[in-house]
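J.: pasted the sequence and its predicted model underneath.
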Amino acid sequence: MKRARVAAGGVLHDAVEENGCIKLEDGRLLNEENVEWLPPVQPQTTFALGLNYADHAKELSFKAPEEPLVFLKGPNTFIGHRGETKRPQEAENMHYECELGVVIGRTAKDVKKEDAYDYVAGYTIGNDYAIRDYLENYYRPNLRVKNRDTCTPLGPWFVDRDDIYDPMNLTLKTYINDRLTQEGTTADMIFKIPDLIEYLSSFMTLNPNDVILTGTPEGLDQVHAGDTVVTEIEGIGALTNYIRHA
């Protein structure tokens, strides 16, 4: 099932997808343009993976990491489907990053990889924009690169774990103004979802609604004010985002 969190008439609703429409708890069916979309879950601790696709590491002239390269994201970075992301006026290098988001469903500590999916609630899409003007190096993405307000659209849907047959074999695509600029597959992740859950839970506790953004494949491109960016993952949906000047 595809689930969402939306606001309609000033009221917050949990909703589901039905025949291409938004179905509210009271049974009303609305078009997606008639609601305000929120992230489909309220993210708690959010982990973002760097260089987790070998082709992406190569296009950035970096050696693939030998263990997961992880950083954290603050709550004000997140916005929903059809939201506006602010592009700093002074930025010269701002790139989208289409990423599979893994939502933790229950408390996890010292989980073995063979049991990892038991702790997954479901999946969503993240577009983890990077403003690379401020990058020290790819192993130290400072706060101005990855933790800016509005720079991580999330959604539109949360899809239950059991509705995705194989999360490690999904096609990812990104479009700028309807032009295909990125296409890859989750099969090319260096560290798979079970690896990441085992790794993270080995030294800290994961909690419900923690989110793991699992990295992006090659095919990055610049975004500019006025662009419409769509990040799409097979079986989950298409996340639309609008770029505006800060």
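T.: All right, it came through fine. If you're wondering where the values come from, they're calculated on a predicted model, not measured in any experiment. Numbering: from 1, shown residues only.
J.: rest of the way, CA atoms for contacts and neighbours
T.: OK.
J.: count of neighbours near Arg179?
T.: When neighbours are defined as other Cα atoms under 10 Å, Arg179 has 10 of them.
J.: before we move on, what about Leu200?
T.: Neighbour tally, Leu200, other Cα under 10 Å: 19.
J.: also the one 5 residues further on?
T.: Here the neighbour count serves as a burial measure; for Thr205 (other Cα under 10 Å) it reads 12.
J.: got it, and Cys21?
T.: Here the count is done by other Cα under 10 Å, and Cys21 has 15 residues near it.
J.: in space, what's closest to it - neighbours in sequence excluded?
T.: In space, Cys21 comes closest to Asn31 once its chain neighbours are excluded; the distance is 5.2 Å by Cα to Cα, 6 or more residues apart in numbering.
J.: what residues are up against that neighbour?
T.: Listed by Cα atoms under 8 Å, 6 or more residues apart in numbering, the contact set of Asn31 reads Gly20, Cys21, Ile22.
J.: below is structure B, check it against A:
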Amino acid sequence: MRPGMLAADGTVRDLSDHVEDITGATLDDAALAKLAALDVAALPVVEGDLDLAPCVGGVGKFLCIGLNYSDHAEEAGMPIPEHPILFMKATSAIVGPNDDVVLPRGSVAGDWEVELGVVIGKTAKYVSEEDALDYVAGYCVVNDVSERDFQIKLTGQWTKGKSCDTFGPIGPWLVSRDEVADPQNLSLSCDVNGQRMQSGTTGKMIFSVAEIIAHLSQLMTLHPGDVIATGTPPGVGMGIKPDPIYLKPGDVMELEIEGLGRQRQTVRADD
């Protein structure tokens, strides 16, 4: 596995002579500035088919915000939350953007959720909303894959239905914050088997990226490399009326966020 950079000509360039991996240790402003200053044209082109790993490695915390789109809360029949709803997703769920999503044994209600991912670039504690975006290294696409029966019916935390192996595809790219003019003005979508299921805009977030970071930093220290999934727009399988639609082996999910790239996962059952 080698770190890479997407060049303007669409090729991927090898960064392994300059950085060992893209992790929290290489995401502060100074480290990113060094990468930005490289002569991209002089970097070796990565040839052949690419098997993309998660766009950030060594994730310490995978934090997720629930019911953070006003139209999704309406779809779910839930009241608008007064504060960000927080749950955790196990870091062992993290996979690459095009890896298979594996439904665990006993799964009957697998679901999709396209989300804007936020990757923290420097240690954040008691951060103000005004300064919060300065602590962002970059943004990425996240599929917050869910097993709704595990999530709702197994008694306990949502984490049960969110943390199954492969339930956290991240990437394809970690797009540095300077390339995203406004994280609250991005379109996002999810297709399942070629049918558009989710279509929305981050402008519908109840709590903005800045509000989320500021809120979480009052509760815990956010470290470089931590990932925050910021919620999903309407169109999840659970919300389809009158009969929900859930994932089955052979289904294909394709997720995209404006300027951040596209994911594609095939669903299969665990052995």
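T.: Great, that's in hand. Treat the numbers as computed from the prediction; the structure is a model and nothing was measured.
J.: can you calculate the TM-score here?
T.: The pair, once superposed, lands on a TM-score of 0.89 when counted by TM-score structural alignment, normalised by the length of structure 1; 232 aligned residues with a Cα RMSD of 1.6 Å.
J.: re the thing from before, turn the contacts of Asn31 of structure 1 into JSON lines, including distance to Tyr129 of structure 1.
T.: Below are these laid out as JSON lines (distance: Cα to Cα, whole Å):
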{"residue": "Gly20", "distance to Tyr129 of structure 1": "27"}
{"residue": "Cys21", "distance to Tyr129 of structure 1": "28"}
{"residue": "Ile22", "distance to Tyr129 of structure 1": "27"}
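J.: among those, name the ones in strands.
T.: Among these, DSSP state E puts Cys21, Ile22 in strands.
J.: which one of the contacts of Asn31 of structure 1 is nearest Arg3 of structure 1?
T.: Distances from the contacts of Asn31 of structure 1 to Arg3 of structure 1 were compared by Cα to Cα; the smallest belongs to Ile22, at 9.2 Å.
J.: how much space separates that closest one from Leu30 of structure 1?
T.: 5 Å (Cα to Cα, to the nearest Å).
J.: more neighbours: which of those two?
T.: In this view Ile22 of structure 1 and Leu30 are compared by other Cα under 10 Å, and Ile22 has more residues nearby, 25 against 16.
J.: that one contacts Ala8, correct?
T.: No. Counting by Cα atoms under 8 Å, no contact exists between Ile22 of structure 1 and Ala8, whose distance comes to 10.6 Å.
J.: what's the local residue count around the aligned partner of Ile206 of structure 2 in structure 1?
T.: In structure 1, the position corresponding to Ile206 of structure 2 is occupied by Ile190, as judged by TM-score structural alignment. Ile190 of structure 1 has 20 neighbours, counted by other Cα under 10 Å.
J.: over to Glu18 of structure 1?
T.: 13.
J.: and the gap between it and Pro194 of structure 1?
T.: Relative to Pro194 of structure 1, and taking Cα to Cα, Glu18 of structure 1 is found at 31 Å.
J.: cool, Arg106 of structure 1 as well?
T.: Summarising the geometry, the distance separating Arg106 of structure 1 from Pro194 of structure 1, computed by Cα to Cα, is 15 Å.
J.: in terms of neighbours, single out the busier of those two.
T.: Between Arg106 of structure 1 and Pro194, counted using other Cα under 10 Å, Pro194 has the larger neighbour count: 19 against 15.
J.: show me the residue at the heart of structure 2, geometrically.
T.: Val142 (2.2 Å; Cα atoms, centre = their mean).
J.: helix/strand/coil for the alignment partner in structure 2 of Glu90 of structure 1?
T.: Taking TM-score structural alignment, Glu90 of structure 1 has Gly106 as its aligned residue in structure 2. Using DSSP: H, G, I helix; E, B strand; the rest coil, the three-state assignment for Gly106 of structure 2 comes out as coil.
J.: residues in contact with Gly106 of structure 2?
T.: For Gly106 of structure 2, the set of contacting residues under the criterion of Cα under 8 Å, 6+ apart is empty.
J.: distance check, it against Val209 of structure 2.
T.: Shown here: Gly106 of structure 2 relative to Val209 of structure 2, a distance of 35 Å by Cα to Cα.
J.: now swap in Val142 of structure 2 and tell me
T.: As judged by Cα to Cα, Val142 of structure 2 and Val209 of structure 2 stand 15 Å apart.
J.: equivalent analysis for Cys164 of structure 2, please.
T.: Remark: distance between Cys164 of structure 2 and Val209 of structure 2 (Cα to Cα) = 26 Å.
J.: quick one, what contacts the match of Ile206 of structure 2?
T.: Contacts here follow Cα under 8 Å, 6+ apart; on that basis Ile190 of structure 1 touches Asn52, Tyr53, Ala54.
J.: which among those residues end up buried?
T.: The neighbour-count test (16 or more other Cα atoms under 10 Å) marks Asn52, Tyr53, Ala54 as buried among these.
J.: now those residues in TSV, with secondary structure?
T.: Shown next, in TSV, are these (three-state DSSP):
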residue	secondary structure
Asn52	coil
Tyr53	strand
Ala54	helix
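J.: no more questions from me, cheers.
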